[in-house]
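In: Requesting a structural model of the entry that follows:
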Amino acid sequence: MPGRPSPSRRTLLRGAALTPVAALGPAACAPGGGPAPAAPTGPVELGAPDEVPEGGAALYRDHDVVVSRAADGSLKAYSTICTHAGCPIGKLEGTRLVCFCHGSEFDATTGEVLRSPATVPLPELPVREENGAIVVRPDA
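Out: Sure thing, here's the model as predicted:
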């Protein structure tokens, strides 16, 4: 357009550099900007039963799963893919899960949201002790 200055090279390069990140949306939260993580889809052996203390929880980052043990010894497991933007939840403080991407927090014993921006609880996964190991069986 006449009378209107053309954008500088720096402005064009800055815009181009930012565009791919914005286009990725939730996947940009994934480690390395790659595909978003996903909870297990088949049976996964997580570890020894004594890794999950009574009244406590254990975070299995490699499988995006948290397992808690109630006072009666029963186990519960939840996906640790944040329901807000699909980021892997990487921190467990007692029984509170913390998502680094946007600060959402969840109860590791119920999957319930403790702090927004997430509004949807974590999905529960079938879990049991089998042959001396904790096993998540999403296909069960």
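In: from here on, contacts and neighbour counts on C-alpha atoms
Out: Will do.
In: Identify the residues contacting residue 4.
Out: Listed by CA atoms under 8 Å, 6 or more residues apart in numbering, the contact set of residue 4 is empty.
In: Apologies, that question was intended for residue 103.
Out: With CA under 8 Å, 6+ apart, residue 103 has these contacts: 115, 116, 117.
In: Of those residues, just say which sits nearest to residue 38.
Out: residue 117 (19.7 Å; CA to CA).
In: ok, that closest one - how many residues close by?
Out: By the criterion of other CA atoms under 10 Å, residue 117 has 14 neighbours.
In: And for residue 86?
Out: 20.
In: Without its sequence neighbours, what residue ends up closest to it?
Out: Leaving aside its chain neighbours, residue 86 sits nearest to residue 26 (6.0 Å; criterion: CA to CA, 6 or more residues apart in numbering).
In: and that neighbour, helix, strand or coil?
Out: helix (DSSP: H, G, I helix; E, B strand; the rest coil).
In: Was I right to think residue 94 contacts residue 55?
Out: No - counting by CA atoms under 8 Å, residue 94 does not reach residue 55; the two are 9.4 Å apart.
In: Compare these two and say which one has the larger neighbour count.
Out: Using other CA under 10 Å, the more surrounded residue of residue 94 and residue 55 is residue 55, with 16 against 12.
In: any idea how far residue 82 is from the residue nearest to residue 86?
Out: As judged by CA to CA, to the nearest Å, residue 26 and residue 82 stand 10 Å apart.
In: Quick check on the two: which one has the bigger neighbour count.
Out: residue 82 (29 against 17).
In: And the more buried one, how close does it get to residue 60?
Out: To residue 60, residue 82 is 14 Å away according to CA to CA.
In: Alongside the first, I'd like the structure of this one:
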Amino acid sequence: MSNNRPSSHLLSRRSVLASGATAAAVPMVAGCGEDEPVTAPEPPKADTELLKTSDVPVGGCAVVSALKLVVTQPSEGQFKAFSSLCTHQGCEVSSSSDGEIPCTCHGSRFSLTDGSVIKGPAEVPLEEVAVEVKDGVVTTTNA
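Out: Sure, this is the predicted structure:
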């Protein structure tokens, strides 16, 4: 059988499949490095009990996943709370006792004291939620 088309117009099955795979991969690669805006969830209403003070290590933090919060104790008796969603791509940060709030998804680290970025790729601090201690329990406030 002869083909009347010039050879420059013929595509092999392999080249068609290869070009399709390349085109399909481009959006996945392009989306990998982009930061989507991460919006912190609405903080819980005032007087919501988060956890016992004894559950938060001094110089560390404990995540309250159900409320999307992380509670820190930067120094003995000082408690802070922040959104537990990393501002880089929205992964939940992890509990720790090493002096920082870690996000294990991409390596960001945040301050226990003010939620500021210590190490990127995150560029925006964690949003703070006002808390107080009542009878050994960290509780949200209206402040």
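In: Quick TM-score on the pair, please.
Out: Overlay of the two chains. TM-score (TM-score structural alignment, normalised by the length of the first structure): 0.64; 129 aligned residues with a CA RMSD of 3.5 Å.
In: quick one: the helices in the second structure?
Out: For the second structure, the helices defined by DSSP state H occupy 13-32.
In: Strands of that one, residue ranges please.
Out: Taking DSSP state E as the test, the strands found in the second structure are 49-52, 60-64, 69-73, 80-83, 100-102, 109-111, 117-119, 128-129, 131-134, 137-140.
In: Provide the aligned range in the first structure for the fifth one.
Out: What it means is strand 100-102 of the second structure. Aligned by TM-score structural alignment, strand 100-102 of the second structure corresponds to residues 96-98 of the first structure.
In: for stretch 77-87 of the second structure, same thing?
Out: By TM-score structural alignment, stretch 77-87 of the second structure lines up with residues 73-83 in the first structure.
In: mind listing what's buried in the matching stretch?
Out: Within stretch 73-83 of the first structure, the residues that count as buried by 16 or more other CA atoms under 10 Å are 75, 76, 77, 78, 79, 80, 81, 82, 83.
In: Likewise for stretch 65-79 of the second structure?
Out: Buried residues in stretch 65-79 of the second structure (16+ other CA under 10 Å): 68, 69, 70, 71, 72, 73, 74, 79.
In: Format the residues you listed as CSV; extra columns: distance to residue 105 of the second structure.
Out: Below are these laid out as CSV (distance: CA to CA, whole Å):
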residue, distance to residue 105 of the second structure
68, 16
69, 17
70, 16
71, 19
72, 20
73, 23
74, 23
79, 25
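In: Mind picking the two most distant members of those?
Out: The distance between the two most remote of those (CA to CA) is 19.3 Å, for 68 and 74.
In: For residue 19 of the second structure, give its distance to residue 70 of the second structure.
Out: For residue 19 of the second structure, the distance to residue 70 of the second structure - CA to CA - is 46 Å.
In: wait, what's in contact with the alignment partner in the second structure of residue 113 of the first structure?
Out: Correspondence of residue 113 of the first structure to the second structure, assessed by TM-score structural alignment: residue 117. Going by CA under 8 Å, 6+ apart, residue 117 of the second structure touches 108, 109, 110, 111, 123, 124, 125, 126.
In: how about a cut-off of 7 Å?
Out: The contact partners of residue 117 of the second structure, by CA atoms under 7 Å, 6 or more residues apart in numbering, come to 109, 110, 111, 123, 124, 125.
In: separation between the first one and residue 133 of the second structure?
Out: From residue 109 of the second structure across to residue 133 of the second structure, the span is 25 Å (CA to CA).
In: So for those two, which residue has more residues nearby?
Out: Neighbour count, other CA under 10 Å: between residue 109 of the second structure and residue 133, residue 109 has more, with 24 against 18.
In: thinking the more buried one is in contact with residue 119, fair?
Out: Yes - at 5.0 Å, residue 109 of the second structure counts as touching residue 119 under the criterion of CA atoms under 7 Å.
In: Need the overlap of contacts for those two.
Out: The overlap between the contact sets of residue 109 of the second structure and residue 119 (CA under 7 Å, 6+ apart) is empty.
In: Show the contacting residues for the residue nearest to residue 88 of the second structure when sequence neighbours are not counted.
Out: Nearest residue to residue 88 of the second structure, sequence neighbours excluded (CA to CA, 6+ apart): residue 122, at 4.3 Å. Listed by CA under 7 Å, 6+ apart, the contact partners of residue 122 of the second structure are 87, 88, 108.
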